[in-house]
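K.L.:
need a structure here:
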Amino acid sequence: MPSPFIEEIRRDMRLRGYAIKTEKTYLHWIRRYIYFTDRRHPAETGANEVREFLTHLAADKKVAINTQKIALNALVFLYTKFLNIDLGDLNFTLATKQRHLPSVLSPIEVQRVLSHLEGRNKLIIQLLYGSGLRVNEALRLRVNDIDFELMTITVHDGKGRKDRTTLLSTSLITPLKAHIDQALLTLKIDNEKGLGPSLPTALAKKYPNAYRTAGWAYLFPASGYSANPYDGTLCRHHLHDSVVRKFLAIAVRQAGMTRKKISSHTFRHSFATHLLQNGADIRTVQELLGHNDISTTQIYTHILGSHYAGTASPLDRLGSR
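P.N.:
Got it, this is the predicted structure:
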C-alpha cells in the first residue's frame, strides 16, 4: 500500500505541473533518503541528514555527479517546496566524474543509419539530428508545435521545464506534412470513440473539448490507449522512448556500425557538432540545444578540436627530415 506521505508529495507535484518522469525520479530519491534515515519523517530530519545522504551517495555508492545532482534536486524540492524548510548551505562531498566526450557520428555515418530506417522511425531520427531534439522532446511534439512558415519547432517543457524553439529542416517539410495527416487521421478515429490525446490537466479542465482540436494531436501517437496518470481517463499517449531504442538498435546493426556507441542522444550530439563545424556561433548552438550554461555546449568544441585552433603538432614541423 502506498505511503500516505509519498502520495501527498505526488499530489503536490501534480498541482505544480511536474512531468510524470520527474515525479517518478524525485519520489524514488525521496524514498531512498527516508530509508537512509531509518524511516524517520523528513520533517524530523534536515540539513545534516541530507548532507550525510549526498556524501554517502558519492563516497560509498560511487554515483556519477549527475546522479547526485538529481538526488539533491529531489531533496531540495521535498524540503524547500513541500515542507517549507530551508536547508541552508549543505557543504556535502561532491561526486567526481571524469569528463567523457559524447559519441558523435559523421554526416556519412548519419546517412548510413537513416538508410536503414523508413516512415515514422526515419522521421523521428531525422528530427533528432535535424533539430537537436532529445528523444522525449521529439516524441512529445504536437501538431501545433510545428511552424512551417517560420520553419521552427517549439519544444514545450523541455529539460529544466523550459520552452524553446529550434530549427526545422526544409528537407522534412513534405514527409512531416504527410505524417501530420496520418496523426490527424488517428485523432479523427479516436474522437469518433469519444477519446483523444492525453492533455495537461489544467487545459483539459478549462477546455473540455480540447482533445478534439487538431493542434493538440501528438505527431507520434502510441499504438493503443492507456489511462491518463493524472485523472485515470482513457486516452492515447505519445510513443514510448523504448520503441525508439529498439528500432534504432536494429538500424545500427544493419548499418554495420556496432563498434561505435550509438543512442538516440548521439544524433543530438551530432547536430551540435556539425553546426559548429560549419561555422555556427556557439551561443546560437547553446540556444538551439536549450543549455543553461555555455560550458555544457563547449564540450562539442573539444570533439572538433577547435579549442586547439592554430596549434600544430611539433611532429609536423619536422617536415620530411
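
K.L.:
rest of the way, CA atoms for contacts and neighbours
P.N.:
OK.

K.L.:
the strands in this structure, which residues?
P.N.:
Under the criterion DSSP state E, strands of the chain are mapped to 146-147, 152-155, 164-167, 226-227, 234-235.

K.L.:
Any idea which of those strands gets closest to D12?
P.N.:
Distance to D12, taken as Cα to Cα, is lowest for strand 226-227 among the strands of the chain, at 20.1 Å.

K.L.:
And the closest one, how far out from the chain middle?
P.N.:
22 Å (Cα atoms, centre = their mean, to the nearest Å).

K.L.:
which helices and strands sit right next to that strand?
P.N.:
Under the contact definition 3 or more Cα pairs under 8 Å, 6 or more residues apart in numbering; DSSP states H and E, strand 226-227 sits against strand 234-235.

K.L.:
Could you also give me the structure for this next sequence, so I can compare it with the first?
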Amino acid sequence: MATIKPPRTEQKVIRPFTKQQIADLLTTCGDSPTGLRNRAMILTMLDTGLRVSEMAAIQLKDMDFDKETIIVMGKGAKQRIVRIGHKTQESILRYLLTRQDECPALWLSTTGTDLSTEGIKVVIRELGKRAGLTGVRCSPHTFRHTFATQSLINGAGEFEVQSLLGHSTLTMTKRYTASLRSEYAVQEHKKFSPVDNMRL
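P.N.:
Next comes the predicted model:
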C-alpha cells in the first residue's frame, strides 16, 4: 500500500457571485424586519468571508462598531478579528433597530430564537430561488468564495486574505488565487488568441 499513490481529488473551478447576482439577492430582501436581517446577513458574509458556523455563533457582545470589527471564534477554537465596512455596519444597525428583545445572538429566526447554521443556509437558498439565480450555487460558502475573489481583485495580498478567512495555511487561499488567475487568463485570451492573431 505504501507504494500506491492516492487518487487525486477533483479540483473544480470556484464560481463566485457576480455583482448583478448580489444586487438581485439584495433586491429580494425588502424593508421588513426579516428583510433587513437578510440584507445585513448577505453584506456581512460578503464583507468578511465568514464560515456559516462562524456567522451563526456571533453574539452582540462580539460586535464593536467603534472599531468596526467582529470577534470571531473559528475552527479549532481559534479566535480572530475581522473588519466590517461602513455599508455593512449601517445595514446591521438598521436590522438591530427592529429588534425588541434581550437575546444575545446577532442573528435571530422569525420565532425570536438564535438562527442556526442550517437556518442561515435555508435563508440564503430561498433568497437565491426568489432572485432566480442560475449558474451559481446559492450558499453561504459561495459568499466566502466571493469575498476572497473580490478582495484579491481589489488588491489584497494572499496573507491578508488567509488571515481574514481563518485559514491555517496558504494552501486553501491559493485555490482562490488560482481560480482568479484562470478567469483572468480566459478574458486576456481575447488579446492573444493565436488563431485570431494569425488572421487565417
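
K.L.:
Need the TM-score from the superposition.
P.N.:
TM-score of the superposed chains, computed with TM-score structural alignment, normalised by the length of the second structure, equals 0.80; 192 aligned residues with a Cα RMSD of 3.1 Å.

K.L.:
residue contacts, I58 of the second structure?
P.N.:
I58 of the second structure sits next to 71-72, 105-107 when contact means Cα atoms under 8 Å, 6 or more residues apart in numbering.

K.L.:
quick check, nearest of those to I42 of the second structure?
P.N.:
Among the contacts of I58 of the second structure, and counting by Cα to Cα, the member closest to I42 of the second structure is W107, at 11.8 Å.

K.L.:
which residue lines up with the closest one in the first structure?
P.N.:
Under the alignment (TM-score structural alignment), W107 of the second structure maps onto F220 of the first structure.

K.L.:
Please, where are all the helices along the first structure?
P.N.:
4-15, 20-36, 47-59, 65-76, 107-114, 119-131, 135-139, 173-192, 201-206, 241-254, 264-277, 282-289, 294-297, 299-304 (DSSP state H).

K.L.:
Which part of the second structure matches the second one?
P.N.:
If I follow you right, that is helix 20-36 of the first structure. Counting by TM-score structural alignment, helix 20-36 of the first structure sits on no residues of the second structure.

K.L.:
Throw the contacts of I58 of the second structure into TSV and include distance to T27 of the second structure, thanks.
P.N.:
TSV is the format used below for those (distance: Cα to Cα, whole Å):
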residue	distance to T27 of the second structure
I71	29
V72	28
A105	25
L106	22
W107	20
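
K.L.:
Which of those has the largest number of neighbours?
P.N.:
W107 (26 neighbours; other Cα atoms under 10 Å).

K.L.:
In JSON lines: the helices of the first structure, plus mean neighbour count and distance to T166 of the first structure.
P.N.:
Converted to JSON lines, those look like this (neighbours: other Cα atoms under 10 Å; distance: least, Cα to Cα, whole Å):
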{"stretch": "helix 4-15", "mean neighbour count": "14", "distance to T166 of the first structure": "28"}
{"stretch": "helix 20-36", "mean neighbour count": "16", "distance to T166 of the first structure": "23"}
{"stretch": "helix 47-59", "mean neighbour count": "19", "distance to T166 of the first structure": "36"}
{"stretch": "helix 65-76", "mean neighbour count": "18", "distance to T166 of the first structure": "25"}
{"stretch": "helix 107-114", "mean neighbour count": "16", "distance to T166 of the first structure": "20"}
{"stretch": "helix 119-131", "mean neighbour count": "20", "distance to T166 of the first structure": "6"}
{"stretch": "helix 135-139", "mean neighbour count": "20", "distance to T166 of the first structure": "11"}
{"stretch": "helix 173-192", "mean neighbour count": "16", "distance to T166 of the first structure": "15"}
{"stretch": "helix 201-206", "mean neighbour count": "12", "distance to T166 of the first structure": "25"}
{"stretch": "helix 241-254", "mean neighbour count": "15", "distance to T166 of the first structure": "21"}
{"stretch": "helix 264-277", "mean neighbour count": "21", "distance to T166 of the first structure": "12"}
{"stretch": "helix 282-289", "mean neighbour count": "17", "distance to T166 of the first structure": "5"}
{"stretch": "helix 294-297", "mean neighbour count": "14", "distance to T166 of the first structure": "15"}
{"stretch": "helix 299-304", "mean neighbour count": "17", "distance to T166 of the first structure": "18"}
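
K.L.:
To L315 of the first structure, which of the ones you listed lies closest?
P.N.:
Going by Cα to Cα, the one of those nearest L315 of the first structure is helix 299-304, 20.1 Å.

K.L.:
for that closest one, packing partners?
P.N.:
Other elements packing on helix 299-304 of the first structure under the criterion 3+ Cα pairs under 8 Å, 6+ apart are helix 264-277.

K.L.:
who's in contact with the helix it packs on?
P.N.:
Under Cα under 8 Å, 6+ apart, the answer for helix 264-277 of the first structure is 102-107, 110, 125, 128-135, 244-245, 248, 282, 285, 289, 300-301, 303-304.

K.L.:
now stretch 133-143 of the first structure, how far from the chain's geometric center?
P.N.:
Taking mean C-alpha positions (Cα atoms, centre = their mean), stretch 133-143 of the first structure and its chain are 9 Å apart.

K.L.:
Check stretch 100-111 of the second structure too.
P.N.:
Averaging C-alpha positions (Cα atoms, centre = their mean) puts stretch 100-111 of the second structure 22 Å from its chain's average.
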